[in-house]
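Undergrad: Sharing a model that was predicted from the sequence below.
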Amino acid sequence: MADLDKSKIQAVAQYIDEVSKQFSTGKATEHSYRPALAKLLGYLLPKFTITNEPSRIQCGAPDYIIAKGKGATSIPVAFVEAKDIGDRDLDGNRQHKEQFNRYKNSLDHILFTDYLDFHLYENSEFINSIRIAEIRGNKIAVLDANIPMFLEMVAHLAESMPQKITSSTKLAQMMAAKARLLAEVIEKTLETDSEKTGELAGQWKSFQKVLIHDLTERQFADIYAQTICYGMFAARLHDDTPDTFSREEAAALIPKTNPFLRKVFQNVAAFDVDTSIAWIVDDLAETFRVTDMLKVMKNFGKATGQADPMIHFYEDFLRYYDPKQKKACGVYYTPEPVVHFIVNAVDEILKSSFNLSDGLADTSKVTVRQTSNLYTDNRTKDHKKYETREYHKVQILDPATGTGTFLAEVVRKIYSGMENQKGAWQNYVEEHLLPRLNGFEFMMAPYAVAHLKLDMVLAQTGYRAKQDKRLRIFLTNSLEECDHDTGTLFAQWLAQEASEANLVKRDTPVMVMIGNPPYSVSSSNKSAWIQELSETYKKNLNERNIQPLSDDYIKFIRLGHYYVEKNGEGILAYISNNSFIDGIIHRQMRKALMETFDEIYILDLHGNYRKQETALDGGKDENVFDIMQGVSINIFVKKKQGVILY
């Protein structure tokens, strides 16, 4: 036996001797043995960094990180979770089931140990177990025959690498598992910060102030985890040198067309990452490093048969991450035929009802007189200062843009009409398309996906950005009034995003409102602004229960109603819950819509499970979504004259 092997065997014997001394006192806990195991692993793996930080462990991380290399460039390759000596649940079948399953599913290589018995799992599968010592009375005795097998297990860990990922399903599962673990660590970090003075707590408060006022710790943890996952996903899609991929490199690779995601990712996951989560962010980066993105995206499109794999990839991710959240947030992709129909209908109406021969591709402009400042003259009443500004006439807004499906279809529609003018396309996008496409989304992951989708769709048309001009998709709550003073926030990148979204809310003359707003009768959108607007639909109703009029879909219709009315003309084109068509309590809503809009087109798609309707041929009445509530396509047109009801 080589002298090196002898020294390693001796190191294990010394480790057991130290553990035995602690155990024999009768006062030792699982924490008492940690330094001894860290010392042993450090000796057996001299080219690796062994990390054991109590502050990190309190936040739900495994007890030890085994990272290849030294310093900032080290890469996590394995993890160790330790329990007290004599703990017989090292396979996680009883009291540790939830925790162990979480680690098995999210970490490629992990050892579970009671300091004497070591159980190795790789990619969720049990590999082997080795017991190197046993309890004899009040002492620990080494099992010499098992030491060589233990050394082989540790040597195997030193050679561990993440599994190569070529499947979109596998990537979605791995991203979701790591995001769940990351969210739990973040939530526990916030809980342990009782004074709420840490970096994470400051960011949570910033999100509450600017974006979601009733945001809980768990909801923030979800946003944060999904931000990191999709920020890294976006970066990896743009990486030409995957062998060197890291969280630091990811921060530089996120497209500059999304400055907010770029800044927020740099803040939360790269240069100023909170120490409690750095280990899992690095582990996630390693997963992306070994992912063949070309195969993942190529195979995914073939597997689904869908033209838009990005949406379905996000749906897969959310299904694995939290299927309940998917349902609660109304995250259901709009079927492509529906999106295609609505976009084509808007294009046709712009041509026929507004005499815009180019429809959605129109480049005409309008001059708008706006309030630029409000000041007070001490001698007189308040005065408004006005300025004029030029905008493109056909400004388009999807107020619940989700993954950007409708805006992407608008791009495709316009491009299809300009295929014979490809030489003009580059300048057209810069000067006449990007300034007109607006989207609002308040969930972080779909917001990131929407940016990715628009980037990809534009690239497919041959467009190449000449400058780092952002896409006009903003992280904001559409149902809240623009905040005239975002203030000085802990996170300035969030304030900047809010400010730019406010410019659209306050100043942009939106002519086309388009999309698939969420449906939720138990709406959590209760800002005074949208509730006051919604009173228009509740006026003089003498009904016992008008709660359904507070459904999110009705608030979004009222929002579109407001924008078009404010603009003086325009189109509201949604697919939505269809209960407003004939509901008794919706009569004021119908009246208000008829008073404002000149043309009303409604295509009732039915599909209400509770009504038990049947198709015209007597067959099953199926919904275009996997929901119980019926839906309809609604197109409301406001011109300058007359009322025509269809």
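TA: Great, that's in hand.
Undergrad: drop to CA atoms for contacts and neighbour counts, all remaining ones
TA: Will do.
Undergrad: Residue 339 - that's part of a helix, no?
TA: Yes: assessed by DSSP: H, G, I helix; E, B strand; the rest coil, residue 339 belongs to a helix.
Undergrad: how many neighbours does residue 34 have?
TA: Using other CA atoms under 10 Å, residue 34 has 18 neighbouring residues.
Undergrad: Quickly note the distance from it to residue 42.
TA: 12 Å (CA to CA, to the nearest Å).
Undergrad: cool, residue 565 as well?
TA: 69 Å.
Undergrad: for residue 29, same thing?
TA: From residue 29 to residue 42 the distance is 22 Å (CA to CA).
Undergrad: hang on, isn't residue 372 packed against residue 386?
TA: Yes: using CA atoms under 8 Å, residue 372 makes contact with residue 386 at a distance of 5.4 Å.
Undergrad: Find the residue at the geometric middle of the chain.
TA: Closest to where the C-alpha atoms of the chain average out (CA atoms, centre = their mean) is residue 445, at 1.4 Å.
Undergrad: which ones are touching that one?
TA: 223, 226-227, 230 (CA atoms under 8 Å, 6 or more residues apart in numbering).
Undergrad: The longest helix along the chain packs against which elements?
TA: Ranked by residue count and defined by DSSP state H, the top helix of the chain is helix 168-192. Using 3 or more CA pairs under 8 Å, 6 or more residues apart in numbering; DSSP states H and E, the elements in contact with helix 168-192 are helix 97-106, helix 199-210, helix 217-237, helix 278-289, helix 293-304, helix 309-321.
Undergrad: following the first one, which helix or strand comes up?
TA: Next helix or strand after helix 97-106 toward the C-terminus (DSSP states H and E): strand 109-113.
Undergrad: neighbouring contacts of that next one?
TA: Contacts of strand 109-113 (CA under 8 Å, 6+ apart): 77-83, 90-91, 103-104, 118-123, 157, 160.
Undergrad: Let me see the contact set for residue 189.
TA: Each residue near residue 189 by CA under 8 Å, 6+ apart is listed here: 58-59, 200, 276.
Undergrad: then this one, side by side with the first:
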Amino acid sequence: MLKNYLKNLNEAYQRGDAREESYYEHLANLIKQYAENKNINKIDVTILPKKTEAGNPDFRVWDGKNHITGYIEAKAPSVSNLDYIETTEQLQRYLSTFPNVILTNFYEFRLYRNGEMIAQATIGRPFIAQKLKAIPPLENIQEFENLLEIFFSFSLPKVQNAHSLAVELAKRTRFLRDEVISVEIEEKEKTEGHKALIGFYDAFKKYLIGTLTKKQFADLYSQTITYGLFAARIRAQADNNDFSRKIAFDYIPHTIGILRDIFRFISFEELPKSLAVIVDDIAEILHYADVKNILHQYYKSGRGSDPIVHFYETFLENYDPEVRERRGVYYTPESVVRYIVRSVHELLKIRFGLPDGLASYDVKLLDPAGGTLTFPAEAIRKAAEEYINKYGEGALSRWIKNHILENFYAFELMMAPYAIGHLKIGLILEELGYKMSEDERFKYYLTNTLEMEEIGMTNIPGLSSLSEESHLAKEVKEKQPILVIIGNPPYSGISANINKWTEHLLKDDIDGCQSYYKVDDKPLGEKNPKWLQDDYVKFLRFAQWKIQKSGFGIVGMITNHSYLDNPTFRGMRQSLMKTFDEIYILNLHGNSLKKETAPDGSKDENVFDIRQGVAIIIMVKLSQ
């Protein structure tokens, strides 16, 4: 086996073709022959396309269906210094993403497990073929066979908790974003695979996020694939089914049209091979994930840790901390969420004459920065608790159908939390004994809360859901009266949301809400009022505007606390005081930028892992 391999390498070299691709088929045949000799069934060695020095490794070794053994990165036989190759950015990306990798120059083989070299074997000296024009003597046969035995023995460990799963998925999603999708959509060749990806990019840019760049699309699309697979895996696990990219579509809810559009392509179309490889790898991680145990944590945690939320935050930390910071995405502590929801619940009873609080059919609730739906989830729990205590569980399903699924809304711009938020609400309702039918959904819409322009109907096949989602969201933004607005809006001093409507919203008197840029009917007069462009200010303004339009209601949010005493915000403070009858503020401090300290002089801890101080604000506008 090995003698023939070295002979074939020598013949290829003597033909004068020194390109590494010239040796690919010989290595692929060697791997297949070894597997056959060892009775390792169903092994396929796929040579992967590589558009750039990034992209995928050169070979994938798998069973041709679901199980991936590992990857092989090959360099030309003339590359003798694999120590140097080991340090390159390209190989480090592979080693940090894929747990079972062989690096070779066709004569020397190095096996890496989770980034660490664990075996090495040199079966011949390439300089003998290159300088002496002869077949190198065969050596280190046992070491080579041991290396391949270890390579083929690899099996992905079953992931036992949400944290570990988030880390593994983050590595692969980052690779998918940077090395695959970014490259594919930049390609000038218009193969069917490229056309499909570019079509998705054009549709998202035209019909959802007008300022979307190709880099941002690669980020959005990569996360969509991963979280769509995650949601599909949990549904497949409930049916005790195996899992792969090919069957994921069957487990995407019919009512989440955008995800189904994307997975129609992922599951059924002929993907660019570079894309198929990494998506299959993500699917296999999920196939071996102990999702039952992760769900068990979720169901049994009660008031404890929410692994769905921790999963998302851990994912972002490992995937791209800059995305998290840019979007101002931080997990809201459960104690803060419960405090805000409980306060709103009691105020509905006391100030609005609704004895059932959040459980009342009169309550229309919106979270304009939904994230993983932490706030709506807690509101559902509180409302269900109230309903069950008063009316029992006999009509609970009807109440969920006619109240929760009809009157609770949320918006989100980022696709990852959108997918996982839908999953979370489905789990909560199942915990309450309600399983949504195929034609039901929670009214959680993929939209930019701070963008009012409606998307027109798309003529791109299979993507009508984008315009449908936009239309449904705009109906809520403009026409649906809302009684309760809760949430944790993003904090971003350098706002990513600057458009004509937000400028109008902040700077003009709108529907009876005084502009934030004037005080006592006079211009604010600030030389640099840039802090009024912070996203949290815009979300508070949006909430103020919605309640003003409704005529009465409650806003409960946790935000940056700079608006409480900074002179730049005096117009904002006056505007809020004019709109609302009661304003309750709980300043949680924690501002390390101001070097705030606790009353005893100790460090003032922030409830978030950020330096900016925060405050809870609850505002009540009573009906006139």
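TA: Right, received. Where do you want to start? Note that the structure is a prediction, hence the values are computed from the model and not measured.
Undergrad: Overlay them and tell me the TM-score.
TA: Put the two chains on top of each other and the TM-score (TM-score structural alignment, normalised by the length of the second structure) is 0.89; 598 aligned residues with a CA RMSD of 2.6 Å.
Undergrad: So which of residue 29 and residue 42 of the first structure has more stuff around it?
TA: residue 42 (16 against 13).
Undergrad: Next one: the more buried one from residue 52 of the first structure, what distance?
TA: For residue 42 of the first structure, the distance to residue 52 of the first structure - CA to CA - is 11 Å.
Undergrad: Translate residue 574 of the second structure into the numbering of the first structure.
TA: Mapped onto the first structure by TM-score structural alignment, residue 574 of the second structure lines up with residue 591.
Undergrad: element containing its match, please.
TA: Here residue 591 of the first structure is assigned to helix 587-596, by DSSP H and E.
Undergrad: Please state the offset of that helix from the chain centre?
TA: Counting by CA atoms, centre = their mean, to the nearest Å, helix 587-596 of the first structure is centred 36 Å from the centre of its parent chain.
Undergrad: which residues sit against it?
TA: 536-539, 541, 561, 565, 580-581, 600, 638, 643, 645.
Undergrad: So for that helix, what gets flagged as buried?
TA: Of all the residues in helix 587-596 of the first structure, those buried under the rule 16 or more other CA atoms under 10 Å are 587-589, 593-594, 596.
Undergrad: got it, and stretch 475-491 of the second structure?
TA: Of the residues in stretch 475-491 of the second structure, 476-477, 481-491 count as buried by neighbour count, 16+ other CA under 10 Å.
Undergrad: any idea what residue 322 of the second structure aligns with in the first structure?
TA: Per TM-score structural alignment, residue 322 of the second structure is aligned with residue 324.
Undergrad: Kindly confirm my reading that that match is in a helix.
TA: Yes: remark: residue 324 of the first structure belongs to a helix, assigned using three-state DSSP.
Undergrad: among the helices and strands packed on helix 168-192 of the first structure, which is nearest residue 474 of the first structure?
TA: Among those, helix 199-210 comes nearest to residue 474 of the first structure, with 12.6 Å by CA to CA.
Undergrad: give me the stretch of the second structure that the closest one matches.
TA: Per TM-score structural alignment, the counterpart of helix 199-210 of the first structure in the second structure is residues 196-207.
Undergrad: do stretch 374-383 of the first structure as well
TA: On the second structure, no counterpart of stretch 374-383 of the first structure exists by TM-score structural alignment.
Undergrad: and the end-to-end length of that stretch?
TA: First-to-last residue span, stretch 374-383 of the first structure, CA to CA: 6 Å.
Undergrad: So among the contacts of helix 587-596 of the first structure, which ones count as buried?
TA: 537-538, 561, 565, 580-581, 600, 638, 643.
Undergrad: among these, which are in helices?
TA: Residues of those located in helices (DSSP H): 561, 565.
Undergrad: Pipe the buried ones among the contacts of helix 587-596 of the first structure into TSV and attach distance to residue 67 of the first structure per row.
TA: Formatted as TSV, these follow (distance: CA to CA, whole Å):
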residue	distance to residue 67 of the first structure
537	60
538	61
561	56
565	60
580	58
581	61
600	63
638	63
643	70
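Undergrad: Enumerate every residue touching the residue lying closest to residue 106 of the second structure once chain neighbours are set aside.
TA: Of all residues not flanking residue 106 of the second structure in the chain, residue 77 sits nearest, at 6.1 Å (CA to CA, 6 or more residues apart in numbering). Contact analysis of residue 77 of the second structure by CA under 8 Å, 6+ apart lists 18, 20, 105-107, 126.
Undergrad: if we go to the first structure, which of those are intact?
TA: By both residues aligned by TM-score structural alignment, their matches' CA atoms under 8 Å, those still in contact after alignment to the first structure are 20, 105-107.
Undergrad: now those: which count as buried?
TA: 105-107.
Undergrad: what are the ranges of the strands in the stretch 301-450 of the second structure?
TA: 365-367, 408-412, 443-446 (DSSP state E, counting those that start in this stretch).
Undergrad: For the equivalent of residue 227 of the second structure over in the first structure, which residues are in contact?
TA: In the first structure, residue 227 of the second structure lines up with residue 230, judged by TM-score structural alignment. By CA under 8 Å, 6+ apart, the contact set of residue 230 of the first structure is 445, 448-449.
Undergrad: Ok, residue 229 of the first structure next?
TA: 175, 179, 284.
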